[in-house]
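Engineer: Just a sequence and a predicted model for now, questions to come.
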Amino acid sequence: MSEFDVIVLGATGYTGQRVCEYLARRALETGQRWAVAGRRMDTLSPLVERFGAFGAIAADCTQTTGAADLAARGRIIANLAGPYYGRAEPLVGACAAAGTHYLDLTGELIFVRGIIDRFDAIARASGARIAPVAGYEALPFDLMALALLEDYMARYGDSPARIDLLAGAVTPPPGVTGLGEMISGGTAETMRVMLENDFSGLSLDPTALNPADDLDRDAIRRAMPYDMTPRDDDLEPWSTPIFPGPFLHPAVVNRTFALLRREQVPVSTGILYRERMSSSAVTTGAMRAPAAYAMAATASAMGWLANTPLRMPRSLMKNMVDRFAPSPGAGPSLEHLDLWHWTLRGRASGAQGAVEITLDADGHPGYRTTANMIGEAALILADPDSAKPDRAGVLTPALALGTAVLDRFSAAGMRFSRPAVTA
C-alpha cells in the first residue's frame, strides 16, 4: 500500500504552491493523504507546515534511483517541475514500471511523443495511467471533446462529422496588465523547449500523438488540416485561433479518438475537430475581421517557426521569449488569481443533429484553474473508488479520467453543463 495518495513534485514553484493550496482544502474533504516533493528538504519543510501536507520527500527525480524511490511512495505523482523534455523521462519510466499514476502540465509535444514510444506498453502492463498535458492545456478541451463525442453517439448512434470548441475571450480584471499576468511561465518554457529541441515537425501534424502504427493517420490529416483562418461555419464569426498553443490540443484529442478506436469504439476518422477563441471582448465592429485574419497569420507563423530547420529564426524567437515572457516559477500577483473568469462552449454536429456542452470556470486559466484542475484530477486518479474507466498506458487526460467524473471538477471551479439536444 502506498504511503501517500498524491505526491506533488515541484511543490515549491509558483504553480506547485497553488496546487498545494487546493489540496490543503480539498484533501480534507476527500480524506486523502498527500505530500510535497522536490530537491531540497529545507525548502519543502515550510510547505508542510503552511499547507498541512502529510509529509515531505527530497528526491532528484531526474535520476533513475530518485525517480524510482518517489514512484514507490505514492498512488499518483503530480509533476509540476518543468520543463519536462530531457528531465522527466526517468520519473515517467519509474511510474510506468511501478504502476503509479502520473500527471503533468507539459505542452512539449516532443516529450509526450517520446514517453508514448518508450513507456506506453510498460504502463499498460503495470496498470499505470500516465496523463501528460493535464492543465488548461489540454485537460478541459480534451474532456469536452470526449463528452461531446459520447453524447452525440448516445443520442444518434453514430459518430459526429465535426466537433467545435469556442473559448470565450479571456479578459484580465481591471488594472491587470503585462504578459506575465496573461501566460504562465510553464507555457513560455514550452515555447523555449520547442524552439531549441523540436525539429521533428510534430507541431504541424494533428496525428503527432497517435499510435505509431495507426493506419488511419493519413485519413485524419486530410480530414483535419490545420486551418487558422476564420470560417463561416465556426461557432462564432471572426473568431481567432486558440492561443498560445493552437497546435497542441488537436494532437491530444486525436490521440483520445485513436485509442478509443483501439477499444472498438466506432469513432470516425473523418471527424473535423476545430477550436477557436472568441474575439468579441478585444475587438468590435469592423475591426473583428482584420483582427481575426491577423491572429491567423500569427498562428501560421508560429507553426512555421516551430517546424523550420533554420536555426536563426528559431533563435531570434527564443530570444524574444526569454526577454518578454515570464520565467518558470514566476506568476502574477496572488490577489489577482481569483478575479478571472473564462468559458468554453462545445458542439458536436452531424447529419442527424447536434449536441452541446458548456464549461463555466473561475480563476486565471493558466495559474489558478490549472492548479485546481490538476489537484482534482490527481485526487480522482488516486481514489480507487472514483468512477473512472478501466484503462492504463500513456493516455490523454480525458481517457485517464473519463467523463463520469465531470461533476467533481465543480470543486475546482469548473462547471460543466449539458443544454438540451438541438435538432
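Structural biologist: Alright, I've got the coordinates.
Engineer: only C-alpha atoms for contact and neighbour calcs from this point on.
Structural biologist: OK.
Engineer: the strands in the stretch 1-150 of the chain, which residues?
Structural biologist: 4-9, 34-38, 56-58, 74-79, 101-104, 129-131 (DSSP state E, counting those that start in this stretch).
Engineer: Okay, strands next: where are they in the stretch 251-400 of the chain?
Structural biologist: Using DSSP E, counting those that start in this stretch, strands in the stretch 251-400 of the chain cover 272-277, 341-350, 353-362, 393-394.
Engineer: Any chance of those strands in a markdown table with distance to residue 373 as columns?
Structural biologist: Putting the strands of the stretch 251-400 of the chain into a markdown table (distance: least, CA to CA, whole Å) gives the following:
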| stretch | distance to residue 373 |
| --- | --- |
| strand 272-277 | 20 |
| strand 341-350 | 14 |
| strand 353-362 | 11 |
| strand 393-394 | 19 |
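Engineer: mind putting those strands in CSV, mean neighbour count and distance to residue 420 included?
Structural biologist: Rendered in CSV, the data for the strands of the stretch 251-400 of the chain read as follows (neighbours: other CA atoms under 10 Å; distance: least, CA to CA, whole Å):
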stretch, mean neighbour count, distance to residue 420
strand 272-277, 22, 22
strand 341-350, 21, 12
strand 353-362, 20, 8
strand 393-394, 26, 34
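Engineer: structure B:
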Amino acid sequence: MAGPNPRSYDLVLYGATGYTGDLTAQYITTHLPSDLRWAIAGRTLSKLNTLASTLAILRPDRPPPAIVTVEHTKEGLSALANTTRVLITAVGPFHRYGSVVMEACATTGTHYLDSTGETPWVYEVAHKYHDLAKKNGACLITQCAMDSAPADLAAYALVRFLREKCDAGTKEVVHSIQEWKNGMSGGTLHSLVGVAGGYPFAHLKESIKPLALSVDGVRPQSKPRSFGLSGTRREEEVGLLTDSVIGISDTGLVYRSWSLMEYGEAFSYFTGMKAANRVSGFLWHAGLAMSLPMLLISPLRKMLTSVLPSPGEGPSEKAKARDRTSWQTVAFCDNSSAQKAVCEMEYSGDMYSLTALLLSEAAMVLLQPDGENWAQKLGGGVLTPATLGDQYVERVKAAGLSMQTTLIGQ
C-alpha cells in the first residue's frame, strides 16, 4: 500500500469468524489488493486458524492475513486499534459490544467501519464520540451495510447529480425498496430484538425521530413527512409505498449525511417499500405499528429470542443464490423548475455479501482517499457512508452494485 505508516496493518477485521465477518474476510481475500497488510482478529484462536485455512484455499497465490487474538476489553481493543489504520468490526449486537470498539478507534485516531442497523445505539455513539474522533482525525463510519448504505448513497448521488445538472439544491428525496428477496442472519435478528431492551424508553423514543442523528443544532427548513393513518403514499416515479422495515435506520442516516454535507436548506427525506395495493399497505403499516411496541415487553422479547436462529447462523448458500434487491429513488430540485432525477439501484445477491462489499470498499477509500470526499474535508468524526463521496460510489458500482441516475422533467 502507498506511503509509510508506523502501524503494523492497513486493515484489521475484528469479529472475522462470525457470519458477516466471514463473508467480509472472503471478500477482502478475493477482491482487495494482494499487498494489503491485513489481519483477522477475534477471541478464539482455533476459529481464526480455521478461517485462515479457508481463505488460503480461496486465494493460495496471495499472502495470508495475520491472526490476532484479542479480549473484548477497553485495554485489548485500544491495543488492537493502535496496530491498524482502519478497523472493521462485525461484532454485534452493537449496543452491547460496539461502544468500546468505537471508543478505542476515536481515542487512537483509527478509522472505523461497522455493519450495525441499531439506530438507538448509533444515536448514543454519534453524540458521544463525534468530537473526540474529529479531534484525533478518526473517521468513524456506522451503518456501512445492507440496510442503510444503499439509501444513503442514492440520496448522495441524486443531490450531486441535481447540483451538477441543474445548479440547484435538493428539496426532497423519496427512497423506495422495490424488491426485497433476502434471508436474515441470527445475529441481525437478535440485534433487532435485543436493542429494544438495551435502552430506556425515553432514549428509544428520541433515537427513532427522523432528525435524531443530525449534527447538534442543524435542522432543515422542511418538516419530515410520515405515512399518517393511511399507511401508504403514492409517488409517480416509485409507485405506492408503505412502511419499510429499515425505514427508521435509513432516515436517520440520510439526515445525518444531510447535516454533515450541503444537500440544501429545504431538504427533506422520505422512505418506504413498494406495496401491492392500499389495503395490503395499510395492513402492513398497522402490523408494524402494533408489533414494534411489543418488543418493549421483556417476556415477549425472551420468547421471540428463543425461537430465532443463533447468532453466527445465516441463510444457506442455496437460499442466497435466489436473493435479489432493487431500489428506486427520486429527488426534486429546490428551485422553481419541475426537474427531478431518479436513481435506480439493484444488487443480484444476498444482502450479507453486499455488506461485505460495502465494508471492504469503504476501507479502501479510507486507505487510498482521492482528496475529494467529505470525510477528509470534515477531518473525522462519526460520519456516514455517503461522506466517502464519488470515489466510494464508483468503487461499489464497479464491485457489483448497479446504480444509474437520470434526469427527468422540464
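Structural biologist: Cool, got the structure. Given the structure is predicted, the values throughout are model-derived calculations rather than measurements.
Engineer: out of the strands of the stretch 1-150 of structure 1, which comes closest to residue 154 of structure 1?
Structural biologist: strand 129-131 (25.8 Å; CA to CA).
Engineer: quick one on the thing from earlier: possible to save the strands of the stretch 1-150 of structure 1 as a markdown table with distance to residue 28 of structure 1?
Structural biologist: A markdown table is the format used below for the strands of the stretch 1-150 of structure 1 (distance: least, CA to CA, whole Å):
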| stretch | distance to residue 28 of structure 1 |
| --- | --- |
| strand 4-9 | 12 |
| strand 34-38 | 10 |
| strand 56-58 | 18 |
| strand 74-79 | 17 |
| strand 101-104 | 21 |
| strand 129-131 | 24 |
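Engineer: In contact with the residue nearest the centre of structure 1, which residues are there?
Structural biologist: The centre of structure 1 sits closest to residue 138, judged by CA atoms, centre = their mean, with a distance of 2.5 Å. Residue 138 of structure 1 makes contacts with 248, 249, 252, 397, as judged by CA atoms under 8 Å, 6 or more residues apart in numbering.
Engineer: Quick one: map it onto structure 2.
Structural biologist: With TM-score structural alignment as the criterion, residue 138 of structure 1 lines up with residue 148 in structure 2.
Engineer: neighbours around whichever residue in structure 1 pairs up with residue 241 of structure 2, how many?
Structural biologist: In structure 1, the residue paired with residue 241 of structure 2 is residue 239, using TM-score structural alignment. Counted by other CA atoms under 10 Å, the residues lying close to residue 239 of structure 1 total 29.
Engineer: From residue 292 of structure 1, how far out is the nearest residue to residue 239 of structure 1 once chain neighbours are set aside?
Structural biologist: Closest residue in space to residue 239 of structure 1, ignoring its immediate chain neighbours: residue 278 at 4.8 Å, by CA to CA, 6 or more residues apart in numbering. Going from residue 278 of structure 1 to residue 292 of structure 1 by CA to CA, to the nearest Å gives 9 Å.
Engineer: any shared contact partners between these two?
Structural biologist: Contacts common to residue 278 of structure 1 and residue 292, judged by CA under 8 Å, 6+ apart, are 238, 239, 240.
Engineer: Pick the one among those residues closest to residue 307 of structure 1.
Structural biologist: Scanning these for proximity to residue 307 of structure 1, where the rule is CA to CA, the winner is residue 240, at 21.3 Å.
Engineer: Am I right that that closest one is in contact with residue 229?
Structural biologist: Yes: at 7.4 Å, residue 240 of structure 1 counts as touching residue 229 under the criterion of CA atoms under 8 Å.
Engineer: Need the overlap of contacts for those two.
Structural biologist: Shared contacts of residue 240 of structure 1 and residue 229, counting by CA under 8 Å, 6+ apart, come down to 292, 293, 296.
Engineer: Residue 225 of structure 1 is nearest to which of the strands of the stretch 251-400 of structure 1?
Structural biologist: Closest to residue 225 of structure 1 of the strands of the stretch 251-400 of structure 1 is strand 272-277 (CA to CA; 8.6 Å).
Engineer: what's the helix or strand hosting residue 191 of structure 2 packed up against?
Structural biologist: Counting by DSSP states H and E, the element that carries residue 191 of structure 2 is helix 186-194. Here helix 186-194 of structure 2 touches helix 298-307, going by 3 or more CA pairs under 8 Å, 6 or more residues apart in numbering; DSSP states H and E.
Engineer: quick one: the helix it packs on to structure 1 mean distance?
Structural biologist: Superposed on structure 1, helix 298-307 of structure 2 shows a mean distance to its aligned partners of 3.3 Å (mean CA distance after the TM-score superposition for structure 1).
Engineer: one step back: which of residue 240 and residue 229 of structure 1 has more residues huddled nearby?
Structural biologist: residue 240 (29 against 18).
Engineer: so how far is residue 83 of structure 1 from that one?
Structural biologist: Taken as CA to CA, the span from residue 240 of structure 1 to residue 83 of structure 1 is 28 Å.
Engineer: Show me what residue 22 of structure 2 aligns to in structure 1.
Structural biologist: By TM-score structural alignment, residue 22 of structure 2 lines up with residue 17.
Engineer: Correct me if wrong: its match contacts residue 11.
Structural biologist: Yes: the pair residue 17 of structure 1 / residue 11 is scored as a contact, 5.4 Å apart, by CA under 8 Å.
Engineer: Looking at these two, which has the bigger crowd around it?
Structural biologist: residue 11 (25 against 20).
Engineer: quick one, longest helix in structure 1?
Structural biologist: For structure 1, the helix that runs over the most residues, judged by DSSP state H, is helix 288-307.
Engineer: Show where the longest strand seen in structure 2 falls in structure 1, residue numbers please.
Structural biologist: Using DSSP state E, we find that the single longest strand of structure 2 is strand 170-181. Under TM-score structural alignment, strand 170-181 of structure 2 corresponds to residues 160-171 of structure 1.
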